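K.L.:
The amino acid sequence is not available; the structure is as follows:
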């Protein structure tokens, strides 16, 4: 209780969410340190909601475990049932846990727990931390997720790279943090797993279109070369969703521009547009790689028109079959280079040969 009982019989409780006033006839509900005040009429439904929304025990964490946390057979059955009732409004259960406090915390007060945190003792993490430190941008610094333990120590659940990067600088003494209270280290570890599994990484095409929107010079150059060749960048990473004249190998195009220049890259893309005007190019990356190898090493008597004629002897899918079973961009590109040049040189003038 926060204070005594008033003359009208009411009193207040101190909770994580602030003070809650209790009137005569109210029911006080406590669960895992969280407190709610409800009328008698609301109590039964509220308690059922708490039961339904309780966090299941993790049984699927560790190497080789395919099932994700929280996707038990019961959960899957509920999801399947929801598909049958799309017209119904989904029931919303009470939020789990208590609202965090938002605080600016000095770096030296923060720490990490190696029992569940990822190791940063590797080259990739060191590069990431150094990169954030070198070009620290407050606009990209989301609040860290932090656990306040019973002994008042502050342990980072999510954001250790930002914390370590800021610690390398002398002009950032504090970072913004969402501070929660967890029951124990096991719950901290569960939240760490959920936070990291819930993230959806940015795929290469989303990254490209974001870079174009941000007026990135490299992305704009790729856009210009592809467009002038009569092609366009696909919006979906799934080849089944691609349409004729769409390509998705933005990284290969960027590498070609950097190594061989825009002229060769543009010529290769133009040849593909002319040779396969109404065809999906599911193997476009391999074809592009093979053509880059050919055109970047061509002899003085090389005939571009003859190359286009050679490409038109097969469909894009048929050319792609030349790289079936091969892994790695270089191996696939070499296979396409050899196959295309055999046709170009007249050794295999057509598919019937």
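P.N.:
That came in fine, so what should we check first? Values in this document were obtained by computation on a predicted structure and should not be read as measured data.

K.L.:
going forward, measure contacts between C-alpha atoms and count neighbours the same way
P.N.:
OK.

K.L.:
Helices along the chain, start to end?
P.N.:
40-52, 73-83, 123-134, 160-167, 185-197, 204-213, 217-228, 250-260, 262-275, 284-295, 304-311, 316-320, 329-344 (DSSP state H).

K.L.:
Return the most buried member of those.
P.N.:
For the helices of the chain, the stretch with the most neighbours on average is helix 284-295, a mean of 23; neighbours defined as mean count of other C-alpha atoms under 10 Å.

K.L.:
Could you check the angle that one makes with helix 250-260?
P.N.:
For the pair helix 284-295 and helix 250-260, the angle between their directions (axes from the mean of the first three to the mean of the last three C-alpha atoms, to 10 degrees) equals 10 degrees.

K.L.:
Show me what helix 284-295 is packed against.
P.N.:
helix 250-260, helix 262-275, helix 316-320, helix 329-344 (3 or more C-alpha pairs under 8 Å, 6 or more residues apart in numbering; DSSP states H and E).

K.L.:
Same list (those helices) but as JSON lines, adding distance to residue 207.
P.N.:
Conversion of those to JSON lines gives the following (distance: least, C-alpha to C-alpha, whole Å):
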{"stretch": "helix 250-260", "distance to residue 207": "10"}
{"stretch": "helix 262-275", "distance to residue 207": "21"}
{"stretch": "helix 316-320", "distance to residue 207": "26"}
{"stretch": "helix 329-344", "distance to residue 207": "20"}
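
K.L.:
and here's the other structure:
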């Protein structure tokens, strides 16, 4: 029997404890071998939840023992993503790195080149490809139920009018090196999903705004993408939406699909549920979307969300030396669009140059 791959999780904040550790500990073929954090409270939390997992106090210590592991997962503050991932790759470890892939396009490209030069897997963590509602959109388009796609509307909106509540300093810091703001945060997911469906865009229009009085970084953003096939993607991300719009509204030349509410996996993970069991990722019928045209529509069951599929894909990629479910090229594309969006806010609609 092939032994399981030992993973080292670098960082144990919300991302590490809720979105990574539960899957590293439960995915067939993976073992959560170590959690890397210097925070005493997080060290205790990791030991309590995963008593068989070693806690390592620093990335430097992990690097001296890199040959004891088969995979590293980086979920540190955004400004450290590229540097930490680069150090791990240079010590021979394949890496999954949380979004955003890097704090700048130049850093993203350099990180990709480091992985290529060492023939090591490098996978951005775009888990929202496995949201149930997004899987439903993919299925409806693939089945031709909506006809030819014309317009894709996608939103991550919240009502958090006070920027000082639950503020993470590095997410609200205006220093570009921190990759703070809602464009890097929620926008990374929305852009990636649009690219998965309709390909790398050719042009970008953006409204990147700071609305709340005490906010220092963008908190209310609209991005419009023009895809080569003629589809227009309209993406909203906001912390100050007093009325939440539909999560998805997809218009085709035969029918539409509209869906409100968020995938349930995040709340389940925050509540400490073990992923992948019976009913995992299932939405109640009251949350399902609708497919129709004009005034005629029917309820459409939401496909179960399946973040575990990202991790099983990582296992397969490492076992077979094949591409991971999300590639470094995908991460670079998201940064290309983000930087084009910031330029577009300053100077108008931006053309995205050829793949770089």
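P.N.:
That came through fine. If you're wondering where the values come from, they're calculated on a predicted model, not measured in any experiment.

K.L.:
what's the TM-score here?
P.N.:
For these two chains in superposition, a TM-score of 0.23 is obtained (TM-score structural alignment, normalised by the length of the first structure); 140 aligned residues with a C-alpha RMSD of 6.8 Å.

K.L.:
about what we covered before: name the stretch from the helices of the first structure that approaches residue 144 of the first structure most closely.
P.N.:
In this view, the helices of the first structure are compared for proximity to residue 144 of the first structure by C-alpha to C-alpha, and helix 160-167 is the closest at 7.9 Å.

K.L.:
can you count the residues close to residue 110 of the second structure?
P.N.:
Other residues within reach of residue 110 of the second structure by the criterion other C-alpha atoms under 10 Å amount to 16.

K.L.:
Which elements pack onto the helix or strand that it is a member of?
P.N.:
In this structure, residue 110 of the second structure is located in helix 105-118 according to DSSP states H and E. Helix 105-118 of the second structure sits against helix 81-90, helix 328-347, with contacts defined as 3+ C-alpha pairs under 8 Å, 6+ apart.

K.L.:
Nearest to residue 122 of the second structure among the ones you listed would be which one?
P.N.:
Using C-alpha to C-alpha as the measure, helix 328-347 is the one of these that comes nearest residue 122 of the second structure, at 5.9 Å.

K.L.:
I'd like the next helix or strand past that closest one.
P.N.:
Stepping forward along the backbone from helix 328-347 of the second structure, the first helix or strand reached (DSSP H and E) is strand 350-351.

K.L.:
I'd like to know which elements that next one is packed against.
P.N.:
Contact partners of strand 350-351 of the second structure among helices and strands, from 3+ C-alpha pairs under 8 Å, 6+ apart: strand 201-209, helix 328-347.

K.L.:
got a list of contacts for it?
P.N.:
By C-alpha atoms under 8 Å, 6 or more residues apart in numbering, the list of residues contacting strand 350-351 of the second structure from outside reads 202, 203, 204, 205, 340, 341, 343, 344.

K.L.:
The second one contacts residue 225, correct?
P.N.:
This means residue 203 of the second structure. Yes: with contact defined as C-alpha atoms under 8 Å, residue 203 of the second structure and residue 225 form a contacting pair (5.9 Å).

K.L.:
Who has more neighbours out of the two?
P.N.:
residue 225 (26 against 20).

K.L.:
Show me what the helix or strand harbouring that one is packed up against.
P.N.:
Assigned by DSSP H and E, residue 225 of the second structure belongs to strand 220-227. Contacts of strand 220-227 of the second structure with other secondary structure elements, assessed using 3+ C-alpha pairs under 8 Å, 6+ apart, are made with helix 182-198, strand 201-209, strand 232-238.

K.L.:
Repeat the analysis, applying 7 Å as the threshold.
P.N.:
The criterion is 3 or more C-alpha pairs under 7 Å, 6 or more residues apart in numbering; DSSP states H and E, and the helices and strands that strand 220-227 of the second structure contacts are strand 201-209, strand 232-238.

K.L.:
Need those strands in a markdown table (columns: distance to residue 291 of the second structure).
P.N.:
Formatted as a markdown table, those follow (distance: least, C-alpha to C-alpha, whole Å):
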| stretch | distance to residue 291 of the second structure |
| --- | --- |
| strand 201-209 | 26 |
| strand 232-238 | 19 |
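
K.L.:
right, and those strands - which one's nearest residue 156 of the second structure?
P.N.:
Using C-alpha to C-alpha as the criterion, the shortest distance between residue 156 of the second structure and these is 4.9 Å, found for strand 232-238.

K.L.:
The closest one vs strand 201-209, what angle?
P.N.:
Here the directions of strand 232-238 of the second structure and strand 201-209 differ by 30 degrees (the same axes, to 10 degrees).

K.L.:
Which elements pack onto strand 232-238 of the second structure?
P.N.:
Judged by 3+ C-alpha pairs under 7 Å, 6+ apart, strand 232-238 of the second structure is in contact with strand 149-157, helix 182-198, strand 220-227.

K.L.:
Thanks a lot, see you next time.
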